[in-house]
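>>> no FASTA, just this:
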């Protein structure tokens, strides 16, 4: 089923290129504008699918590779080893903005496709409002999420809300952060009102995905009441959206299943050459295939076991064994995993696909949101709003913890449940810890460190215990500079 999805994407991408005449986002050539007025609903749907393509492009270096790997290596518990040190020692964010040059271009290509679709839908007179509104919803979702990602990585960026049709349109001043967030929220509100509750095409945005994104956006902005209420909408209507925690982590991270009931929104990858993700190969070592992790291994960093988050992780938590390893079985023989001694001593094994045809063909999807996101957003925000953990906040986080111990999620557990009577600050700290465990390898830790003002705290906790503290210095900035590709093409961005 995953293979079918990606053949559709490939065909649609070719259609889009032929319709638009676009080869590069910032080519200084006049571009033709695709016209949807004569298209039927089927062709429109294919065009919408093509709008998602830049986000899942195997060589686009966006979430699945450079950015996905890089942001994870910026977590306090990760080290990029001898190859990717500039990520984990924060040199990239401090002084090497071109490390994100290709992700920038890919991101704005997705934004450009969304803008082109919106513009053409505005001018279309043949499609029904119902069909158009669904397409609008997906376009606004994609554009909104792309800008939400951009504002957290770069801060001020050009807020392009119209298609670029010629070279005169390239220049645009940077928009203030609050203006970008206003646009993101507006896009997501339209999306939640117009998208369907469910989809039969995995990887397509839904109303539940838009509501979850809004809850996350509000949480990042510190608007805890709004975050709490939006997350509660999703929880209260989880049956409508088809959401629930999966009991098996192997199901959640399967390289072959098209989706699962925990999947709120994910970027879809497939076991096809150049249609997959790199993540399984990036983290694995040279014995990856024999050890059952990936077709090949790049050793692009590892996990520091002495980092407080990792050191204090309960060995009985199934997520720890599923996500981290320092040894594996090869032909029945216990074999030590390859590490960089005194640098990192564990590998990240959350993504596993030994049956991939090539390292660009790992089938593991990359989650932007799971149902566990919704529960943990609610727990954090509700605690903030109430001035302490409520029964509902405990219930939300304990569902995630019970699943982590292999227990029924709706049954109280002395083993998994957090202790009663916690203060607001203590509960908040435990939610931050829980997010670290639940989303390890999913490139959320750095954003959590920044939004909760814990960058210095968490990094100092690590460099106090590692052999070479200079490998994890506290950065003096948390936003990247714009890459040269934008500065050279956009004279108003300087």
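Yes, it's here. Keep in mind that this is a model prediction, so the values were computed, not measured.

>>> all contacts plus neighbour counts: C-alpha atoms, from now on.
OK.

>>> am I right that residue 275 falls within a helix?
No: Residue 275 is assigned coil when assessed by DSSP: H, G, I helix; E, B strand; the rest coil, not a helix.

>>> does it touch residue 357 like I think?
No: here residue 275 does not reach residue 357: they are 10.5 Å apart, not a contact under Cα atoms under 8 Å.

>>> the two: who's more crowded?
The neighbour count for residue 275 versus residue 357, taken as other Cα atoms under 10 Å, is higher for residue 275 (24 against 18).

>>> and the gap between the more buried one and residue 23?
19 Å (Cα to Cα, to the nearest Å).

>>> same check on residue 345?
Note on residue 345: its distance to residue 23, by Cα to Cα, is 43 Å.

>>> which one's more surrounded, those two?
Remark: of residue 345 and residue 23, residue 345 carries more neighbours, 19 against 12, as counted by other Cα under 10 Å.

>>> what residues are up against that one?
302, 303, 304, 305, 326, 339 (Cα atoms under 8 Å, 6 or more residues apart in numbering).

>>> redo that, cut-off 6 Å
Residue 345 makes contact with 304, 339 under the criterion Cα atoms under 6 Å, 6 or more residues apart in numbering.

>>> against that first model, consider the following:
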């Protein structure tokens, strides 16, 4: 199945390679008309996913993990952990994120505009494909609006208009919600291929978006629908290395996968972020952390408060961290969640990028229902305990001696303090922590508490790329650039 996915990606790239509009002068958008069979519609969905594997897949995880309270950047990435905004080198990386996301949006817009006219597909089938595309478009805008704030809202209706001003954050979120509501109703019940979205992918993302908008009851409702679907479960573990069954390079999919970017270490479609985290001499079980080498651009230390307080009996600690002296002293850890000893030079690694997995939905529901009701509930605590039990090697669905007791976390503040800690340990190195802290409005306080650094206000948003101002005449850099850049 994984092979099929990448063969189709090649087809998708072939059909879309001629439309690199973000890197060219404004021109008319061609109206591709090849969406008449299931194979062609498959290619339409896989095309925008291929765009995620460019600047997004490497630059975004690196940037966001450097911002996390538990990690530090090294080398050219070190400046990100100063929290003074992006320097020139890292602005270039942010530009790649912007470009890959808008290229994905363009691919979605073309297919969304043409699929309704497809003669070889049933109306139900067309609606399902449109649901997948609208999920991917919503996901792209969700990353854009959180990183860049207000930005151009390019749709299938205005995609021929290159000169387009910024839309408000509120309007962008309304558009995201509308796309996701469509996807929850019309997307496929199950993923057609490994790595393509389904209705539960849309419900999960919609729950996250509603949480971002502080619509807690709506967030709880959609998260609970995913949980109650019984389509997902936590993968049990009994040792730290058992987490390889979840994150390993050879894993095709698992019972907790909701939406991942799939990778392949035998082609150029592999994930470079694994190499970014690794050191060339670092070994796990006697094998290289990454067979292709390593840049060790990300690390943490034994002195970081979150790391120092992490219980050594928690199997996630030993799995996520590899003590390794790479020149900064014997107190440094490599971020070892993603490990691929068989990665080939120039190909990237085979580990999948877990954008949405089942623990994310459990966290969303636990927070949303607590804030919706104004008090922690037994149900909310059970969601955290499922994750916590698994972390210690217990059956996630059965009470254990490591369970948190609701009586000890009776207020919203106490419960949230617990959830904030558990989210860090569970989702470490998955590029989720910075957005999580920003959404809660505690990013500046956390960085000051853990790292002793003041976060500059300009650091809260990425700069809009200068190339956008060069080619989009509706934007004025003196007025439309984000503050501080």
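Perfect, thanks for sending it. Computed from a prediction, not measured in an experiment: that's the story for all the values here.

>>> TM-score for this pair?
Counting by TM-score structural alignment, normalised by the length of the second structure, the TM-score of this superposition works out to 0.91. Behind it: 464 aligned residues with a Cα RMSD of 2.0 Å.

>>> for the stretch 351-494 of the first structure, what spans make up the helices?
Counting by DSSP state H, counting those that start in this stretch, residue ranges of the helices within the stretch 351-494 of the first structure are 371-386, 391-404, 424-438, 445-451, 455-463, 484-489.

>>> relative to the second structure, which residues correspond to the shortest one?
Helix 484-489 of the first structure falls opposite residues 466-471 of the second structure when the two are matched by TM-score structural alignment.

>>> pull out the buried positions in the matching stretch.
In terms of neighbour count (16 or more other Cα atoms under 10 Å), stretch 466-471 of the second structure has its buried residues at 468, 469, 471.

>>> about what we covered before: so which of the helices of the stretch 351-494 of the first structure comes closest to residue 16 of the first structure?
Each of those has some distance to residue 16 of the first structure by Cα to Cα; the shortest is helix 484-489, at 23.3 Å.

>>> show me what residue 85 of the first structure aligns to in the second structure.
Mapped onto the second structure by TM-score structural alignment, residue 85 of the first structure lines up with residue 78.

>>> not counting sequence-adjacent ones, nearest residue to that match?
Of all residues not flanking residue 78 of the second structure in the chain, residue 72 sits nearest, at 6.9 Å (Cα to Cα, 6 or more residues apart in numbering).

>>> next one: residue 382 of the first structure
In space, residue 382 of the first structure comes closest to residue 228 once its chain neighbours are excluded; the distance is 5.5 Å by Cα to Cα, 6+ apart.

>>> give me the aligned partner of that neighbour over in the second structure.
Counting by TM-score structural alignment, residue 228 of the first structure lines up with residue 220 in the second structure.

>>> can you give me the strands in the stretch 51-200 of the first structure?
Listed in chain order, the strands of the stretch 51-200 of the first structure (DSSP state E, counting those that start in this stretch) span 78-79, 157-158, 174-175.

>>> helices and strands around the first one, which ones?
Yep, that's strand 78-79 of the first structure we're talking about. In terms of contacts (3 or more Cα pairs under 6 Å, 6 or more residues apart in numbering; DSSP states H and E), strand 78-79 of the first structure is packed against strand 302-303.

>>> give the aligned range of the strand it packs on in the second structure.
Going by TM-score structural alignment: strand 302-303 of the first structure matches residues 299-300.

>>> have a look at how far, on average, that stretch is from the first structure.
Average distance, stretch 299-300 of the second structure versus aligned residues of the first structure after superposition (mean Cα distance after the TM-score superposition for the first structure): 0.8 Å.

>>> give me the distance from that stretch to the chain's centre.
Taking the mean of its C-alpha atoms, stretch 299-300 of the second structure sits 20 Å from the chain's own mean (Cα atoms, centre = their mean, to the nearest Å).

>>> could you do stretch 77-88 of the second structure as well?
Chain-centre distance of stretch 77-88 of the second structure: 21 Å, with Cα atoms, centre = their mean.

>>> ends of that stretch, how far apart?
Start and end residues of stretch 77-88 of the second structure are separated by 11 Å (Cα to Cα).

>>> over to stretch 449-465 of the second structure?
This stretch, stretch 449-465 of the second structure, spans 32 Å end to end (Cα to Cα).

>>> got the buried residues for it?
In stretch 449-465 of the second structure, counting by 16+ other Cα under 10 Å, buried: 451, 453, 455, 458, 459, 460, 461, 462, 463, 464, 465.

>>> stretch 223-234 of the second structure now?
223, 224, 226, 227, 232, 233, 234.

>>> ditto for stretch 197-205 of the first structure
Counting neighbours by 16+ other Cα under 10 Å, the buried set in stretch 197-205 of the first structure is 197, 198, 202, 203, 204, 205.

>>> kindly report the same for stretch 245-259 of the second structure.
Going by neighbour count (16+ other Cα under 10 Å), the buried part of stretch 245-259 of the second structure is 245, 246, 247, 248, 249, 250, 252, 253, 256, 257, 258, 259.

>>> want to throw those into JSON lines with secondary structure?
As requested, those are exported to JSON lines (three-state DSSP):
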{"residue": "245", "secondary structure": "helix"}
{"residue": "246", "secondary structure": "helix"}
{"residue": "247", "secondary structure": "helix"}
{"residue": "248", "secondary structure": "coil"}
{"residue": "249", "secondary structure": "coil"}
{"residue": "250", "secondary structure": "coil"}
{"residue": "252", "secondary structure": "coil"}
{"residue": "253", "secondary structure": "coil"}
{"residue": "256", "secondary structure": "coil"}
{"residue": "257", "secondary structure": "strand"}
{"residue": "258", "secondary structure": "strand"}
{"residue": "259", "secondary structure": "strand"}
